[in-house]
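Trainee: I'd like to go over a predicted model; first the sequence, then the structure.
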Amino acid sequence: MPVQRSGSSFRRTFVTAAGAAVAMFSLLLTMPGAASAADKAAPAPERNASMGSTIVEHEGGLAGGTPAPSLAATIEGVDVSGHQGNVNWQTLWNSGVKWAYVKATEGTYYKNEYFTQQYNGSYNIGMIRGSYHFANPSDSSGAAQANYFVDNGGGWSKDGKTLPGVLDIEYNPYGATCYGLSQAGMVNWIKDFTSTYKSRTGRDAVIYTTTDWWTQCTGNNGSFGNTNPLWIARYASAPGTLPNGWGFYTFWQYTSTGPTVGDHNKFNGAMDRLQALANG
């Protein structure tokens, strides 16, 4: 004959089984593969870094770094992202800022919600402008991110007012400094991005980085200096030693605490050289 269970016995059995199921589900969530998937699925507002947002934490720098006074033939510029919201471009123009870079994308999961106001606003006030992509090599391939960038504001046109797109490759704000890649793997990822970007736009992407990060994560690889302009980040009175392969920088981000917009930069040349870069 079947054994009859009391109501309390049945409830204890059910609760025990349910607890075991919850414990097993929690264990699965902590496994490496599951954590990675959950991380990639994080909402966009939680995955929204900006150019230079990791620099002070890792390298420090002067709170209000001022470029060396000998840099006479330079043009002031700013870089902005969704963190700035709607930017007062008139104020920046009046202060002497003549060029701007606007964050377009990050990984393959984020698009700057203020991109139109920032990209068109800088153009309409008279600035030469371009867009940049914050790289997350742990999210997807270089080619996938280059295509996402071009498809969402990272293109280029020969109108004399559009600068080539920028690959912003810096310290990982979400985990391991080098995004879990070996030095050779990182070099290949960057080549994947830059070659795809050039095939889509006809331009070589500018590479934004720091000498310290580049040394750590690419082994100070020197194979990009002849093709990709360098945007060096260093919050000091001089740009310092450049990464291997580059004999000079094209842009220098010298502070993250400037007026109106924090990130201020110098173009290494006069206005006619900046126009030449825009024209390709």
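Mentor: Yep, that arrived. All values reported here derive from a predicted model rather than from experimental measurement. Numbering: from 1, shown residues only.

Trainee: from here on, just use CA atoms for contacts and neighbour counts.
Mentor: OK.

Trainee: can you map out the helices along the stretch 101-250 of the chain?
Mentor: All helices of the stretch 101-250 of the chain, identified by DSSP state H, counting those that start in this stretch, fall at 115-125, 142-151, 183-201, 211-218.

Trainee: list the buried ones in the third one?
Mentor: If I follow you right, that is helix 183-201. 183, 186-197, 201 (16 or more other CA atoms under 10 Å).

Trainee: show me which of those is closest to Q216.
Mentor: Proximity of the buried residues of helix 183-201 to Q216 (CA to CA) peaks at Q183, which lies at 7.7 Å.

Trainee: give the next helix or strand downstream of the longest helix seen in the chain.
Mentor: In the chain, with assignment by DSSP state H, the single longest helix is helix 7-29. The first helix or strand that comes after helix 7-29 along the chain, using DSSP states H and E, is helix 32-40.

Trainee: got a list of contacts for that next one?
Mentor: Residues outside helix 32-40 that contact it (CA atoms under 8 Å, 6 or more residues apart in numbering): 28-29, 139.

Trainee: rerun that using 10 Å as the cut-off
Mentor: 27-30, 41, 47, 107-109, 138-140, 174 (CA atoms under 10 Å, 6 or more residues apart in numbering).

Trainee: next, the angle from it to helix 7-29.
Mentor: 80 degrees (axes from the mean of the first three to the mean of the last three CA atoms, to 10 degrees).

Trainee: show me what counts as buried in helix 32-40.
Mentor: Those would be K40, for helix 32-40 by 16+ other CA under 10 Å.

Trainee: and what of stretch 83-98?
Mentor: Neighbour-count burial for stretch 83-98 [16+ other CA under 10 Å]: 87, 89, 92-93, 97-98.

Trainee: between the two ends of it, how far is it?
Mentor: 21 Å (CA to CA, to the nearest Å).

Trainee: try stretch 226-242
Mentor: For stretch 226-242, the first-to-last residue distance is 14 Å (CA to CA).

Trainee: also stretch 236-243?
Mentor: Start-to-end span of stretch 236-243 (CA to CA) is 16 Å.

Trainee: can I get the buried residues of stretch 83-98 in CSV with secondary structure and distance to G126?
Mentor: Formatted as CSV, the buried residues of stretch 83-98 follow (DSSP: H, G, I helix; E, B strand; the rest coil; distance: CA to CA, whole Å):
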residue, secondary structure, distance to G126
V87, coil, 14
W89, helix, 9
L92, helix, 11
W93, helix, 8
V97, coil, 10
K98, coil, 7
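
Trainee: and here is the other one:
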Amino acid sequence: MPVLRSGSPHRSARSRATVAGILLATVSLLAGLPGTAGAAAPSRAPEPRHPDQDWAGSQIARHEGATTGLLPALPSLTASVEGVDVSSHNGNVAWSTLWSSGVKYAYVKATESTSYTNPYFAQQYNGSYNSGMIRGAYHFATPDTSSGAAQANYFVDHGGGWSKDGKTLPGALDMEYNPYGATCYGLSATGMVNWMKDFFATYRSRTGRDAVVYTSTSWWQQCTGNSTAFGSVNPLWVPRYGSSVGELPAGWGFHTIWQYTSSGPTVGDHDRFNGAYDRLQALANG
């Protein structure tokens, strides 16, 4: 019987087969490990079930309380401008009535997640503009359904853009308690901050503007670890229903807009811009 030498084709074939088997087993093992190319994608929450019930402050009122009936007398500010914010739950808005009462600007909900657009957006966004108001759009964030970049792009593509016409405010990102589950959408403080950075960077790249952030101090402390990452760049729109704006989230030395009631005349949500009308125009003009 002939002796097989080390360089024989039979032994080489067996060696190649053995190596191939080891490689296949290794690839199979890695495919089951988290963070590898073969791992399953992270699960996402389902799209919002009742986006028409989600608006700027809808969850603030539920979790932190809201004023009812007549408002207490508000302190006189050095200068302020009266505004409102609306969404589909307001339906067709009587803009001429609001304008006559002294309301000079409005924020209108445009989108939520990457699946919802406000069916009353045109009447509200264009109607406020046509009455003489400075207007802007806002996005209700659901950080567990898709990335910050995806939601920023959806927002810009569905009403959240900006133009330097002197009558359009930069878009706003509504960050508040989750209407569908875990308060912080299942994200860690770091994860939440990174999600917002993703949104803001994308919005800026699309529009050239830094978006406004709407949030309450309590939610911010709980869900971002009271992050100071945005205070020097993004204007703050803060809800607190009563006679004082109170403590601000970390990073901001002052607020730009104060949502001071959810039960004001005509539409409920009323806001005060922290400055004179020419400063509101400056915000619009960028």
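Mentor: Done, it's in. Treat the numbers as computed from the prediction; the structure is a model and nothing was measured.

Trainee: now the helices of the stretch 101-250 of the first structure in a markdown table, with distance to A20 of the first structure?
Mentor: Putting the helices of the stretch 101-250 of the first structure into a markdown table (distance: least, CA to CA, whole Å) gives the following:
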| stretch | distance to A20 of the first structure |
| --- | --- |
| helix 115-125 | 48 |
| helix 142-151 | 41 |
| helix 183-201 | 41 |
| helix 211-218 | 43 |
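
Trainee: spit out the contact partners of P265 of the second structure.
Mentor: Counting by CA under 10 Å, 6+ apart, P265 of the second structure touches 70, 84, 97-98, 101.

Trainee: excluding covalently adjacent residues, which one is nearest to G159 of the second structure?
Mentor: A110 (5.9 Å; CA to CA, 6 or more residues apart in numbering).

Trainee: verify the contact between T177 of the first structure and Y171 for me.
Mentor: Yes. With contact defined as CA atoms under 10 Å, T177 of the first structure reaches Y171; the gap is 5.2 Å.

Trainee: more neighbours: these two, which one.
Mentor: Set T177 of the first structure next to Y171 and count neighbours by other CA atoms under 10 Å: Y171 wins out with 26 against 15.

Trainee: roughly how far apart are whatever residue of the second structure lines up with the more buried one and N153 of the second structure?
Mentor: In the second structure, the residue paired with Y171 of the first structure according to TM-score structural alignment is Y177. Going from Y177 of the second structure to N153 of the second structure by CA to CA gives 22 Å.

Trainee: what's the neighbour count on the residue opposite S223 of the first structure in the second structure once aligned?
Mentor: Under the alignment (TM-score structural alignment), S223 of the first structure maps onto A229 of the second structure. Neighbourhood size, A229 of the second structure [other CA under 10 Å]: 16.

Trainee: how about A229 of the second structure, what does it touch?
Mentor: A229 of the second structure sits in contact with 193-194, 196-197, 250-252, where contact means CA under 10 Å, 6+ apart.

Trainee: repeat that for 8 Å
Mentor: Contact analysis of A229 of the second structure by CA under 8 Å, 6+ apart lists 193, 251.

Trainee: can you give me the distance of A18 of the first structure to T241 of the first structure?
Mentor: In terms of CA to CA, A18 of the first structure sits 61 Å off from T241 of the first structure.

Trainee: I meant N86 of the first structure, not that one.
Mentor: N86 of the first structure sits at a distance of 35 Å from T241 of the first structure (criterion: CA to CA).

Trainee: likewise A144 of the first structure?
Mentor: As judged by CA to CA, A144 of the first structure and T241 of the first structure stand 32 Å apart.

Trainee: can you check N94 of the first structure too?
Mentor: 33 Å.

Trainee: before we move on, what about T16 of the first structure?
Mentor: Relative to T241 of the first structure, and taking CA to CA, T16 of the first structure is found at 63 Å.

Trainee: quick one: which of the two has more around it?
Mentor: Set T16 of the first structure next to T241 and count neighbours by other CA under 10 Å: T241 wins out with 14 against 11.

Trainee: for the stretch 151-280 of the first structure, which segments count as strands?
Mentor: 166-168, 206-209, 230-233, 251-255, 264-267 (DSSP state E, counting those that start in this stretch).

Trainee: average distance between the second one and the second structure?
Mentor: After superposition onto the second structure, the average distance of strand 206-209 of the first structure to its aligned residues comes to 0.2 Å, using mean CA distance after the TM-score superposition for the first structure.

Trainee: what do you get for the third one?
Mentor: Once the two structures are superposed, the average separation between strand 230-233 of the first structure and the matching residues of the second structure is 0.4 Å (mean CA distance after the TM-score superposition for the first structure).

Trainee: and stretch 181-192 of the second structure, how far apart are its ends?
Mentor: First residue to last in stretch 181-192 of the second structure (CA to CA) measures 15 Å.

Trainee: same check on stretch 222-240 of the second structure?
Mentor: End-to-end distance for stretch 222-240 of the second structure, by CA to CA: 16 Å.

Trainee: before we move on, what about stretch 161-173 of the second structure?
Mentor: Start to finish, the residues bounding stretch 161-173 of the second structure are 12 Å apart (CA to CA).

Trainee: please apply the same query to stretch 49-67 of the first structure.
Mentor: Distance between the two ends of stretch 49-67 of the first structure: 25 Å, counting by CA to CA.

Trainee: also stretch 261-274 of the first structure?
Mentor: 21 Å.

Trainee: and it, how far out from the chain middle?
Mentor: 19 Å (CA atoms, centre = their mean, to the nearest Å).

Trainee: the second structure: matching residues for that stretch?
Mentor: By TM-score structural alignment, stretch 261-274 of the first structure lines up with residues 267-280 in the second structure.
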